[in-house]
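1. this is a predicted model, with the sequence first.
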Amino acid sequence: MSARWITRWEPEDPGFWANEGRRTARRNLWLSVFAEHIGFAVWSLWSVLVLFMTPEAGFTLTPDQKFLLVSLVSLVGAVLRLPYGFAVTRFGGRTWTTMSALALLVPVVLAAVLMRRPETPLWALLLCAAVSGLGGGNFASSMVNINGFFPEREKGWALGLNAGGGNLGVATVQLIGLAVLATAGAAHPELLPLLFVPALLLAAGLAHRRMDNLATNRTDYGAYRSAVRDRHCWTISLLYIGTFGSFIGFGFAFGLVLQNEFGKSPAQAAALTFLGPLLGSLSRPLGGRMADRFGGARVTAWSFLALAVGAGGVLAASAAGSFAAFVAVFVVVFVVTGLGNGSTYKMIPALYAARAESAVEAGADPAEARNQGRRLSGAVIAVSGAVGALGGVAINLAFRESYRHTGGASAAIVGFLAFYLLCLAVTWAGYVRRPAAERPDRTAGARRPEPRPQPEPEPAVAERRA
């Protein structure tokens, strides 16, 4: 089928799935992963461009102004997640993927122009950074689109692959930035954004020619209205601020921190910044698998404990002036954020599946209760994903204020440590210590406390079909 609206789509039908569904779904998945990966890279572009903004290159920006730039990028990307998720169900996956890829040509071309002019005023740089935030919305639209193509039994694999492929875009832009520094030097920062022009054109062209629009993929607004009235939506969002917010926030800030804490050059900082996002992206599926085995709440609680210990290790390394220890501990922190990302998302469908089973035991209609659980879990996944991305804004604003008032990062890191302990307490009190009949790491369908941890169901969709 050549990229039109598909009006009949029945992935739960084994015959349909085997004959034509699987092939079409996987084609759309791979093209969506590519487009989302490039979008994530453009979203992360300013985490590398700020490394080029040195006094030697003629730039006069202070550390707090640079952190303001990356904070704004994070903010726009986070705010756009929900509207992008709604847009893909309104315009179709093929159409919206093409449009959103072409829209990103504006920030990359504008960044190339501005980076050749060190005298560019801060307001112009902020405007360009804000437009780059469009790439952050691509994650939500891609997840919603791919969700509609796959049957329930394969959604976990498909959405996990889609999310991981997007997250890797952070490492990609940092590796390309390192390559630019190694070959052209710090005097040519405009080359970095320009390298994404052909990639965006390719992503848009492939999406237009080879992707499809699903007429059956519609936003369930009623589920969103119910989700935002559910306290678990906001407690899970708080936890996701701590995991994904830390991943994306540290991904944007790591290079700047290395420059300001240890006086590293752009090339020296870029040579290390990609390690954390790369390993953090790769560890996300592992976090999901660990949650399958041990329970999402338990893995999330251990992740926050490890993050608190890691923040303490970063403080100790900074106080000792040990660059090697500082980088090593920070990379471990990135890995733990990936584990926590996977386990936190695993908590959501298990929580609502357990609630549905409780309703069934109380006499509710099984099909209706379980369908309501899936609808709510999908909406909570979408809302928590958008709210969690705001954690990246908080991370960079905290670093900005810390450097502005104290000249170092330690005050911000103390704040992160305290927040991780708060998230640990919320996870432990709200989800680990609760009765087994209500605990989110209980397997759907269980009628009594299990003798040992059981696998959780795969994540529900970020959007539901009407």
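-> Now that the structure is in, tell me what you want to look at.
2. drop to CA atoms for contacts and neighbour counts, all remaining ones
-> Fine.
3. stretch 289-301: end-to-end distance?
-> With CA to CA, to the nearest Å as the measure, stretch 289-301 spans 15 Å from end to end.
4. residues in contact with it?
-> In this structure, residues lying in contact with stretch 289-301 by CA atoms under 8 Å, 6 or more residues apart in numbering are 287-288, 339-340, 342-347, 423-424, 427-428, 431-432, 440-442, 453-457.
5. let's bring in a second model and compare:
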Amino acid sequence: MTAPRARLSPDPAPPSGGGRWIRHWDPEDEAFWNATGEKVARRNLLFSVLSEHIGFSVWTMWSVLVLFMGPEYGLTPADKFLLTSVVTLVGAVVRVPYTFAVAVFGGRNWTVVSAGLLLVPTVAAFAVMEPGTSFPTFLLVGLLAGIGGGNFASSMTNINAFFPLRKKGWALGLNAGGGNIGVPVIQLAALAVIGAGGGPRVLLGLYVPLIVAAAVLAARYMDNLAPVRNDTGAARDAVREAHTWVMSFLYVGTFGSFIGYSFAFGQVLQSQFGRTPLQAAYVTFLGPLLGSLVRPVGGRLADRYGGARITLGTFLAMGAATAVLVAASLRESPALFTAAFVVLFVLTGVGNGSTYKMIPGIFQAEALARGLHGEEAAAHGRRLSGAAMGLIGAVGALGGVGINLAFRQSFLSHGSGTGAFVAFLACYAVCSAVTWAVYLRRPAARPAAAGVAAEGEPRLGHAEV
């Protein structure tokens, strides 16, 4: 039984309530791509990156706001780790509805709405950010900031539909990397504000006009794709696919590490090594910045050498860097600790790019294994990978919750983050084993995937995706 073919015909565009709808979109057609597709796709990518970038900044703003929160706020290190855990949790959960919002409202329309919604947590944080505010109030406002994490899922789902399979590693890596840079940018902005003697409200005030600009530019320059329908069947099929959950686990190891460490790095430097807010801010931004910049590199490497191979090498290297962190923590060496942490951030960025490149390739390989070929296989891969990306992104972001909770428990029990790093080392070892066993131990999941597809089309092995 073959899977239903995704709808690429431009049937009447859904009601848009205003907005720009593209009725026909076939990026796998090289003539279409070279004539009009690439230009339109790149334009949408640019403004998608901008909106996602601001979303990441808002989502992770509490990673720097807690640096401003001295003894006068009455919060312990454990309180601060709990606060950032809550923010991360909401950002993970909202990724699921944000994924399907693209098909309901259109990619351009939802980008405008989701960008505008970022004003809510920003203004709320501005209102409560002062000594004397209760810890439950900070938790509630932190919940609101979590919506910034959803922008990633809708942005990735939208951009996935614009680009052909051969370009997805680069496009998705650039889209996600540009968004991820929102983390170090807000940390650099915090460094400038702290250095100038400003307070947290100055930092928050800077982002209000940026949010408005992102929404306006998305409305002006982005497009909706009419062929992207709300397909609940695709979501159901993606949930049933074992690869969705395997890749979710691997994404916990890569992106979960990136976002978790982004929230925790400055707090660990303060709590374990006695750094002041300004001293912590001087180095906190460096890891997320480099990790964001190399994410497109991870996608490019995956395009060339295969995502599974790059992902396995990344997990092995992450394990080695974590072992150095354990040693540095035991020796109480802040210089070695900081250097190893920055290297670990870089590796998470490479892994983020390679894992997301794997997703569309895996589902197209599955389509070929089921006897589909040509545009039918490509449509099946786009259909399932688009639905799976939101689920994978949501589960992966939960890794950030686990990291902050692990640090909280480690500091409560031992007064340092050493215990948490030992747990992370074990996790990376398991991720390495799973990557090898599922995607590299044999060329593909099914014997039928070997050989040559119909019409002389070569089949994709999972090692190559």
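-> Nice, I can see it. What you see is a predicted model; the values in this text were computed from it and never measured.
6. please state their TM-score.
-> The TM-score (TM-score structural alignment, normalised by the length of the second structure) is 0.88; 443 aligned residues with a CA RMSD of 2.6 Å.
7. about what we covered before: among the contacts of stretch 289-301 of the first structure, which lie within helices?
-> Within these, residues falling in helices by DSSP state H are 287-288, 339-340, 342-347, 423-424, 427.
8. ranking by neighbours, what's the top pick from those residues?
-> residue 340 (37 neighbours; other CA atoms under 10 Å).
9. need the counterpart of it in the second structure.
-> Taking TM-score structural alignment, the alignment pairs residue 340 of the first structure with residue 351 from the second structure.
10. quick one, what contacts that match?
-> Shown in contact with residue 351 of the second structure (CA under 8 Å, 6+ apart): 254-255, 295, 298, 310-311, 314-315.
11. one more pass at 10 Å, please.
-> 250-251, 253-255, 258, 291, 294-295, 297-299, 302, 307-308, 310-315, 318, 345, 357 (CA atoms under 10 Å, 6 or more residues apart in numbering).
12. got a markdown table for the ones in helices among the contacts of stretch 289-301 of the first structure, with distance to residue 359 of the first structure too?
-> Below are those laid out as a markdown table (distance: CA to CA, whole Å):
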| residue | distance to residue 359 of the first structure |
| --- | --- |
| 287 | 29 |
| 288 | 26 |
| 339 | 31 |
| 340 | 29 |
| 342 | 27 |
| 343 | 25 |
| 344 | 23 |
| 345 | 23 |
| 346 | 21 |
| 347 | 19 |
| 423 | 28 |
| 424 | 29 |
| 427 | 23 |
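13. re the thing from before, the contacts of residue 351 of the second structure in helices, which ones?
-> The helices, defined by DSSP H, take in 250-251, 253-255, 258, 291, 295, 297-299, 302, 307-308, 310-315, 318, 345, 357 from the contacts of residue 351 of the second structure.
14. for the equivalent of residue 242 of the second structure over in the first structure, grab the count of nearby residues.
-> Superposed on the first structure with TM-score structural alignment, residue 242 of the second structure falls opposite residue 231. For residue 231 of the first structure, the tally of surrounding residues (other CA under 10 Å) stands at 10.
15. for residue 231 of the first structure, which residues are in contact?
-> residue 237.
16. any idea how far it is from residue 356 of the first structure?
-> Computed as CA to CA, the residue 231 of the first structure to residue 356 of the first structure distance reads 16 Å.
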